[in-house]
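Asker: When you get a sec, could you give me coordinates for this:
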Amino acid sequence: MSRSMSRTLSMVTSVATAAVLILSVAACSESTSQESSSTTLAKSCEATALLDCARQSVLAPYTPDKPTVATGEPINLGMINQDNTVAGSFPELSLAVKAGIEFINKEMGGVKGRPLALEVCNTEFSAEGSTNCAQKFVQQKFPAVLGGIDVFGNGIDTLADNKIPYVGGIPVSSQSFSSPNSFQWSGGSQAAAVAFAWYATEELQAKKVSIVYGEFGSIAASAQMGKKVLEDKGVSVQMVPYPVMSTDLSPAINAAASSTPDAIFLMAADTGCKGGFDGIAALGIKVASFYVGACAAPGIISQVDATKTNGAYFNVEGPIMGDPPIPDNLLYSGVINKYGNGLDPVGAGTVTFRALMNLYAILNQIDGDITPAAITAALEATVDAPNFAGHPYTCNHKQFVGLPAVCSPQQILAQIDNRKLSQITDWIDVGTIYKG
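Answerer: Sure, this is the predicted structure:
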């Protein structure tokens, strides 16, 4: 596989994980405490007190009084992920799930006494590999399959043909966003663009906006969604595409500035983030600039002078840690630190960990046999269900027109100053906004 393909896949992954990366960064830097009815919620969850943290989280209804080991008949779950390939390796997605399962089995008592068992299948970055993984789980009669990252999505089709739910992960393929058996807790870059459009019109009263976007799949689709919302509000929109692998965005940004916009959306990630910061600074452009949340990751922000990022807007998919701290995020960090075998809590593993914990709650709510039909019915019956480190979710396939698999597309916007993100909005209901 070519180096350019590898970089392209990395960029797509960054877009999809956007806000959750920022969520975990904030959780790890939290240093305040909160008094609760039973415990003091400190800045971190110690290895010996994970259940105390769990009692403050959305997992509270399923948390035992003391560490309890699950000993019953295992509930088998599959997971489709891409690992150990020249086109990109994402072991953190499965490692985070494994850590979560170990915590569930060793301390939470499993699902009504039954441990969870996980089998991870590597697509090896091929459509055939994706299908083969799904076929294996169909043959083994697994009741649900967790998502990692699967660019091709063919496996989701196979699972759909057999009515097996595909739960969470990083939604990149069209099937992950649209298949009736897919259930997602991220709105991707599409939801980000809609949130940007809402803020630019409602809060900044923008009349002209330029959208700079990489010519690639979901990124181009997100730019079109942002354009629709803006034009519905009577805003003049200039669309400026650029080659997706370009690191010098100055020509595109210069073209975007030619219309004297009130705001610029930079629908880029990975290497495109730095190019955006550098380009706007070099051209001396002084307008509101919006970036996907992945661009605020420490590894990217640290590459540019703080003055180039000051004032920039980013999307996130959960409240930024402050005072009081957020129990779900603290629990995540504590579990990864204890069971993650060295996995860095800051990263894309937050996405799959969230999906596992939401599925764990669903499994606990099922009376009777754990079957694909029972899991699907339980998910589709959710209405404002507690979402691990996210907005309450509803999986009725109606939360975002065109993205029926998304259960919680809501976004929050943050602004950066001197490398510190501050939350500037409450939840933005992008599904309702896009529907108009």
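Asker: rest of the way, CA atoms for contacts and neighbours
Answerer: Noted.
Asker: residue ranges for the strands of the protein, please.
Answerer: Counting by DSSP state E, residue ranges of the strands within the chain are 34-35, 40-41, 75-81, 116-122, 145-147, 166-167, 182-183, 208-214, 236-242, 263-267, 288-291, 313-316, 412-417, 420-423.
Asker: Need the ones you listed in TSV (columns: distance to G340).
Answerer: Formatted as TSV, the strands of the chain follow (distance: least, C-alpha to C-alpha, whole Å):
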stretch	distance to G340
strand 34-35	26
strand 40-41	22
strand 75-81	17
strand 116-122	15
strand 145-147	18
strand 166-167	21
strand 182-183	25
strand 208-214	34
strand 236-242	39
strand 263-267	32
strand 288-291	30
strand 313-316	24
strand 412-417	28
strand 420-423	27
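Asker: Please work out which of those is packed deepest.
Answerer: strand 182-183 (a mean of 30; mean count of other C-alpha atoms under 10 Å).
Asker: so what secondary structure elements neighbour it?
Answerer: With contacts taken as 3 or more C-alpha pairs under 8 Å, 6 or more residues apart in numbering; DSSP states H and E, strand 182-183 sits against strand 166-167, helix 174-178.
Asker: Looking at the strands of the chain, which is nearest to M11?
Answerer: Distances from M11 to each of the strands of the chain were compared using C-alpha to C-alpha; the shortest belongs to strand 208-214, at 10.1 Å.
Asker: between the closest one and strand 236-242, how many degrees?
Answerer: Relative orientation of strand 208-214 versus strand 236-242 (axes from the mean of the first three to the mean of the last three C-alpha atoms, to 10 degrees): 20 degrees.
Asker: Now show me the structure for the sequence below, then we'll compare the two:
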Amino acid sequence: MRRRTGRVFAAAVAAACAFALVSCTEDSGDNGGGAADESGVAASGEPIRVGLFNPSQGPGTQPGVTTGKEAALEYINNQIGGIAGRPLEIIDCGIDQTAPESTISCANQFVQAGVVAAIDGYNSESQAAVPILTSAGIPMVGQIPFNTATGAAADNRVYFGPPAAAFLVGFMQSLREANKTSLTLANADLPQAHQVFDTLMVPLGQQLGIEVNGIYYPPAGPNFTALATTLADGDPAAAGLMTSPNDNTCTQLSQSLRSVGYQGTMFMAACTDFIDTMGADAVGAQTYSPIWQPPSMDSAPEPAKANLEIAEGYVEDTEGTGGFYAYGTFATLVDFVNGLNTANVTDFTGPNVLAGLKGLTDFQSFLGPQLTCNKPTTPNCTTEMLLFEVTGDRTTEPVGGGYITPNPDVLRLIPGAI
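Answerer: Below is the predicted model:
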């Protein structure tokens, strides 16, 4: 197992962390570079410091974010030479997605620490940080804007994956093509989830000719049998989760859906662990993703296939939680580094980092499609998404054979989606 040692915080940041509502740590991977892995190139010199909004506290935790961060730091700093030869250093700030004030506290800590960017670790309350970061000239960078307000504007933010609406549109397009016209999805009972269902799911379903219903569960401890019974009520053509905090939620819900006799299409957000756990009972279930994931290894095109093998090795070495959030965080950080290297950014300030990333055109992402990030109306570099179906051998294959491009006329109904 590869090991890391942390750096000591600057005094101001340490004081902020000690008295804030959040926790934060600092990571740079082997003390700012260390020895290269095998034939890799180790970074050296003064680290490039970024912040990470990590949903590691409260009921809506996503532990895979930490796994992906740790794995990416090892790969970036000890294999590919960091950013312009310098190591990446991450100030990991734990936030509670049920408490916007924790996001605000982290944003203020990042300003004090002088980070050149803040990584959005799938934070549904990310909008709370936007005014603070924008005022300080610190761009927000992520994979998917889980907060609809964050995703509604392009200013001072870049997201390498598609907008959240793209996954909904792409999945419902696929249902409609299969003549399936009813869908019931569950989500954690958080404010952002209600907003997504009310402002996105219902009108998108109407546009695509699908009856959409939403139900909610307490994020701290759902009764999965009761949740599955409610989801299966009325025998909708598809039922499951729109998003999930972790793979365990997907596994327990999918098992419960089958136990209550539901035989329709199970939709398990971006989860993958349930496939191994359920075996043949998972066949026919579908998941979404902005990137290729291990169960789809055999179907992935190059260079995503080779890169996925690399990511899998580093994620497994951390011995932490895997799943989508681990691989998504890994891909986000690697795309951040590769993007800045492609843009030849050498003077690391927030505005220069933003300009470098916004200037990426036809940039091949690490685990996803080619990206163009200079669109004035959306922070997202693509609208393409992947919809996977579980096959009989405990693997997944992409529906349609590859990336799905959601209907742009439908996406235009959502601010910032296109």
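Asker: TM-score, when you put one on top of the other?
Answerer: Taking TM-score structural alignment, normalised by the length of structure 2 as the basis, the two superposed chains have a TM-score of 0.71; 355 aligned residues with a C-alpha RMSD of 3.5 Å.
Asker: okay, the helices and strands packed on strand 182-183 of structure 1 in JSON lines with distance to A389 of structure 1 next?
Answerer: JSON lines is the format used below for these (distance: least, C-alpha to C-alpha, whole Å):
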{"stretch": "strand 166-167", "distance to A389 of structure 1": "16"}
{"stretch": "helix 174-178", "distance to A389 of structure 1": "20"}
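Asker: Return the most buried member of the ones you listed.
Answerer: strand 166-167 (a mean of 28).
Asker: who's in contact with stretch 388-405 of structure 2?
Answerer: Outside of stretch 388-405 of structure 2, the residues that reach it under the criterion C-alpha atoms under 8 Å, 6 or more residues apart in numbering are 170, 275-276, 279-280, 282-289, 295-296, 299, 369, 383-387.
Asker: among those, which are in helices?
Answerer: Taking DSSP state H, the ones among the contacts of stretch 388-405 of structure 2 that sit in helices are 170, 275-276.
Asker: what's the closest of these to P408 of structure 2?
Answerer: Distance ranking of these against P408 of structure 2, using C-alpha to C-alpha, places G170 first at 10.5 Å.
Asker: Verify the stated contact: the closest one with P406.
Answerer: Yes - in this structure, G170 of structure 2 is within contact of P406 by C-alpha atoms under 8 Å, at 4.9 Å.
Asker: Identify the contacts common to the two.
Answerer: With C-alpha under 8 Å, 6+ apart, G170 of structure 2 and P406 have common neighbours M385.
Asker: and the gap between the closest residue to L21 of structure 1 other than its chain neighbours and C28 of structure 1?
Answerer: Using C-alpha to C-alpha, 6 or more residues apart in numbering and skipping the chain neighbours, the partner closest in space to L21 of structure 1 is G347 (5.3 Å). Taking C-alpha to C-alpha, to the nearest Å as the measure, G347 of structure 1 falls 11 Å from C28 of structure 1.
Asker: likewise E119 of structure 1?
Answerer: Between E119 of structure 1 and C28 of structure 1 the computed distance is 29 Å (C-alpha to C-alpha).
Asker: got it, and A263 of structure 1?
Answerer: The span separating A263 of structure 1 from C28 of structure 1 equals 32 Å under the rule C-alpha to C-alpha.
Asker: Pull the contacting residues for the residue nearest to L21 of structure 1.
Answerer: The contact partners of G347 of structure 1, taken as C-alpha under 8 Å, 6+ apart, are 20-21, 24, 92.
Asker: same question, Q112 of structure 2
Answerer: By C-alpha under 8 Å, 6+ apart, the contact list for Q112 of structure 2 reads 12-13.
Asker: Could you find the counterpart of it in structure 1?
Answerer: With TM-score structural alignment as the matching criterion, the partner of Q112 of structure 2 in structure 1 is Q139.
Asker: and the closest residue to G155 of structure 1 other than its chain neighbours, how many neighbours?
Answerer: The spatial neighbour of G155 of structure 1 that comes closest, neighbours along the chain excluded (C-alpha to C-alpha, 6+ apart), is T131 at 4.2 Å. Look at T131 of structure 1: counted by other C-alpha atoms under 10 Å, it has 20 neighbours.
Asker: Right, I'll call it a day here.
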